[in-house]
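Undergrad: Mind looking at a prediction? Sequence and model below.
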Amino acid sequence: MLDADLVVIGAGLSGCSLIARLRQLQWPGTMAVVEAGRGPGGRTATRRRRDEPHWRLDHGAPGFHLEDPLAESVQSLLDPLRDNGVLRQAKGAVMSVDTDGSISRSGGPADRAWLEGEPFMASLCEALLAMNDGALSQHFGRRVRTLQRDGDHWCVVQEGSDWQLRGRRLVLSGSLLAHPRSLAMLDWRQVPLREAVPAGQDPELDQALETLALSRAEVRWNLMLDLPLNGDQYPRQIWLTPEAQAHWRVERLVLHPQADNRTGLVVHGLDSGKTITPETQPVLLKQEEQRLRQLLPELLKAWPELQSACERAESLGVMRWGASQPIDHPLPPALQWCDASGVGFCGDYVDGPGFGRAEGAIRSGVNLAQHLSTLTP
């Protein structure tokens, strides 16, 4: 069993921002980060192919934008990333597609100034973790199933394994371990955080869990394709107008030119509303892959070469994002930290500027770091 003063579950933008900001504030405690994926990134993760080491595909968020003015604390966190070139202005045009296939440069997200990671999106989280001075243990490929409260410590247990990690304080950088949807999706008997701290022991935590239970989240079905085409001359992002999104249940298409005259394509499919359980998920993954591939000729009418390349594309499967884009009932910032239980929350589901977006994830991590920095390890 390993030990740390602070255990952070989730190595996405919020969790990595929290860790990096704590070090900027010179918090002296030891930290550990636990992540189910093979590396940091969360919903800014990057797909790597074992058979082609130079091939990269950002299969989650391809970029994000920030609203001015930024809080000084957020600016201080991002400045080093800008200075070393990891955070930069996104390349390529952003276009919009309407229900009839017509394209334009105006409207909605297409008008925004986008930022991205260099050389890929996961580089942002990698750089944030690298800002640590070494007092950070990193545990990837560890899918947490059980949380236990043992006296003044938390115990994090990996699903189907004897691996455990103990920490004095715990932060969830996503809401899955605290939200009832985990019961259906993962066939769990109880919400792990609720199981660890029964109702009545911590009024703040009770209120936080009640709020999170009310929140819905939009699911994404992201189809990944490997196109035999040089995509440098095409838009980097192709957004659908609100009307087109409702018609096709697709949010956007994102192109990722590769170094070998090929292009990765991610189709961000929207939820159908069907119940996701361990039994239905394999079937839904196949259905969504078929549905999204069949839509591509209509969505890409304006780009005949892209249409043709999609017909010959190799499928890399569908990635389901089950906790993205919170759309209501945000967690109040006052409930980000529940002192009696020694547990905190950060992520884009926390209320405030940037709610539901990458900016909200970063801001929530920075704000929680400010509070934790005042606590003795």
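TA: Great, that's in hand.
Undergrad: all contacts plus neighbour counts: C-alpha atoms, from now on.
TA: Fine.
Undergrad: Return the residues in contact with Leu87.
TA: Residues in contact with Leu87 (CA atoms under 8 Å, 6 or more residues apart in numbering) are Leu78, Leu81, Leu115, Glu116, Gly117, Glu118, Leu124.
Undergrad: Of those residues, just say which sits nearest to Asp260.
TA: Of all those, Glu118 has the smallest distance to Asp260: 18.1 Å, by CA to CA.
Undergrad: farthest pair in the contacts of Leu87?
TA: Longest span within these, CA to CA: Leu78 and Glu118, 13.6 Å.
Undergrad: still on that earlier bit, select from the contacts of Leu87 the one having the most neighbours.
TA: Leu124 (26 neighbours; other CA atoms under 10 Å).
Undergrad: That one - nearest residue in space that isn't next to it in sequence?
TA: Gly117 (5.5 Å; CA to CA, 6 or more residues apart in numbering).
Undergrad: quick one: which of the contacts of Leu87 sit in helices?
TA: Members of the contacts of Leu87 lying in helices (criterion: DSSP state H): Leu78, Leu81, Leu124.
Undergrad: sec struct for Ser308, please.
TA: At Ser308 the chain is in helix, as set by DSSP: H, G, I helix; E, B strand; the rest coil.
Undergrad: is it true that Arg166 touches Ala4?
TA: Yes. Here Arg166 reaches Ala4: they are 6.4 Å apart, a contact under CA atoms under 8 Å.
Undergrad: before we move on, the earlier item: ok, the ones in helices among the contacts of Leu87 vs Arg312, which is closest?
TA: For these, the nearest to Arg312 is Leu124 (32.4 Å; CA to CA).
Undergrad: want to compare, so here's the second one:
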Amino acid sequence: MATALSTDAAATRSVKACVLGGGIGGCSAVRYLDTKSLALVEMGRGLGGRSSTRMSRDDPRIAINHGAPSADIRTREGASIMKDLESHGYATKVSGTNELSSGILEQWRGDPNMSTLCEGLTRGREYETYFKTMVHSVVPTIVGDSVVEGWTLLDKNDRVIVRTDWLIVSGSGAAHPRWRAAFKSEPPLIEAAKLIGNEELNDAIERIGSIDARPVQVAMMAFDTSSISDNTSIISTPDDDVLDKLVMTKSKDGRLVSIVAHSTTEFANTVNNVYGSKSTAARIGGATSSAEREQKVLSEIMTAVDVNLKQMNKADCPDPTLGPFLHRWGNAFPDGEPLPYNKAIIKEAKLAFCGDYVGEKNTFGSIEGALLSGKVVGEELSKLLR
């Protein structure tokens, strides 16, 4: 069971392993790490990462999956994990199994929401959580020539968040140059690697830095309406310069519909550094953009939403019950070559990487890639922790 602690409470805490990032990769690592001395640090309000679900305290019907609307599973190993989640009520298979020459293809969703996948992965595990917490720097304890004994995670005020023997980094942000544009500081792991001077770590950092990304700007909103019949509809908008797709989801009572408008990468590239004032990057990380520029981006997306809804013979949107809110997924779709599994664990640095940027090419950039990389890292580190 997860136990929430504050940064102050963690000042003297030390664990054997700490996972940085509460998305699918990080939660998968938590699932497979065989230790009770475990912590997870996450900038957001809870688990989910790019499988997050936006909730509302004012209206319990609102649950907006504003990242990935579903998960494509292409390997039998991934399917086995999803079936286990399904058996415990955390996932639902929404397509049949297509047998392919390269494997399989199945589509899954979290039940009832996408973030539920992370809850299912971490069920029954004993670990400490630090939500709404941004790691500003990671300080290695160096005991020999390029050898690390442990890590100290610090916030922006240089207060200790937690100390750990092993650090597992889920998500490429803390090791990628794009961190500079968002947070106006050096990427924490790049700074740490300079101090350590470990060739394997430097190689991993270089490989991660070479991975590009296709960003997506999303606008999320909810309406009191029953104008769609399907529980979830994913509607492609191939002729639109601004929108790539609309994801429309009906609440369980059938009277509220959430819409998440996903921009094209081309549009997102024209509005770099617009994060959304209510996003985690802005609220916790201080990644801000001007209100005027943010409103302009939101207006362009909403105009495209209205046009596409009319083309689909939907009624004009009423005033939203929630939103619209802007959010930027800067690392939404990794592009390039993944960090191979045999480069993802650096024993002398007591550091490991997992996430959708790690693993095999056929699962690169996917929920399944994050899921399987967390499993590999968790199982391998468990051997080293014994």
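TA: Arrived safely. Small disclaimer: the values here were computed from a predicted structure and weren't measured.
Undergrad: TM-score of the superposed pair?
TA: TM-score for the superposed chains, counting by TM-score structural alignment, normalised by the length of structure 1: 0.84, backed by 342 aligned residues with a CA RMSD of 2.2 Å.
Undergrad: Break down the stretch 101-250 of structure 1 into its strands, ranges please.
TA: 103-104, 115-117, 136-140, 144-150, 153-158, 164-172, 220-227, 237-240, 250-257 (DSSP state E, counting those that start in this stretch).
Undergrad: Quick one, which of these gets closest to Leu22 of structure 1.
TA: Closest approach to Leu22 of structure 1 among these (CA to CA): strand 136-140, 11.3 Å.
Undergrad: could you pull out the helices for structure 2?
TA: Going by DSSP H, structure 2 shows helices at 24-32, 76-87, 116-121, 179-183, 188-196, 199-209, 265-270, 280-283, 291-311, 367-385.
Undergrad: So which bits of stretch 200-218 of structure 2 are buried?
TA: Within stretch 200-218 of structure 2, the residues scored as buried using 16 or more other CA atoms under 10 Å are 200-202, 204-211, 213-218.
Undergrad: matching residues in structure 1 for that stretch?
TA: Using TM-score structural alignment, stretch 200-218 of structure 2 corresponds to residues 204-222 of structure 1.
Undergrad: any idea how far the counterpart of Pro188 of structure 2 in structure 1 is from Val144 of structure 1?
TA: Aligned against structure 1 by TM-score structural alignment, Pro188 of structure 2 finds its counterpart in Pro192. Relative to Val144 of structure 1, Pro192 of structure 1 is positioned 9 Å away (CA to CA, to the nearest Å).
Undergrad: Touching both of the two, which residues are there?
TA: Contact criterion CA under 8 Å, 6+ apart; residues shared by Pro192 of structure 1 and Val144: none found.
Undergrad: quick one on the thing from earlier: measure the match of Pro188 of structure 2 to Val94 of structure 1 for me?
TA: Distance, Pro192 of structure 1 to Val94 of structure 1, by CA to CA: 41 Å.
Undergrad: what does Pro28 of structure 1 give?
TA: Separation of Pro28 of structure 1 from Val94 of structure 1 (CA to CA): 43 Å.
Undergrad: Could you do Asp348 of structure 1 as well?
TA: 24 Å.
Undergrad: Who has more neighbours out of these two?
TA: Asp348 (29 against 22).
Undergrad: Contact partners for the more buried one?
TA: 14, 325-326, 354-362, 364.
Undergrad: How about the residue positioned nearest the centre of structure 2, nearest residue that isn't a chain neighbour?
TA: Structure 2 has Gly49 as the residue nearest its centroid, 2.6 Å off, counting by CA atoms, centre = their mean. The shortest distance from Gly49 of structure 2 to any non-neighbouring residue, by CA to CA, 6+ apart, is to Gly23 (3.9 Å).
Undergrad: how about that neighbour, what does it touch?
TA: Neighbours of Gly23 of structure 2 in contact, by CA under 8 Å, 6+ apart: Leu47, Gly48, Gly49, Arg50, Ser51, Ser52, Cys118, Ser170.
Undergrad: hmm, which two among those are most spread apart?
TA: Spatial extent of the contacts of Gly23 of structure 2 (CA to CA) is set by the pair Ser52 and Ser170 at 14.9 Å.
Undergrad: any idea how far Phe267 of structure 2 is from Leu298 of structure 2?
TA: Computed as CA to CA, the Leu298 of structure 2 to Phe267 of structure 2 distance reads 12 Å.
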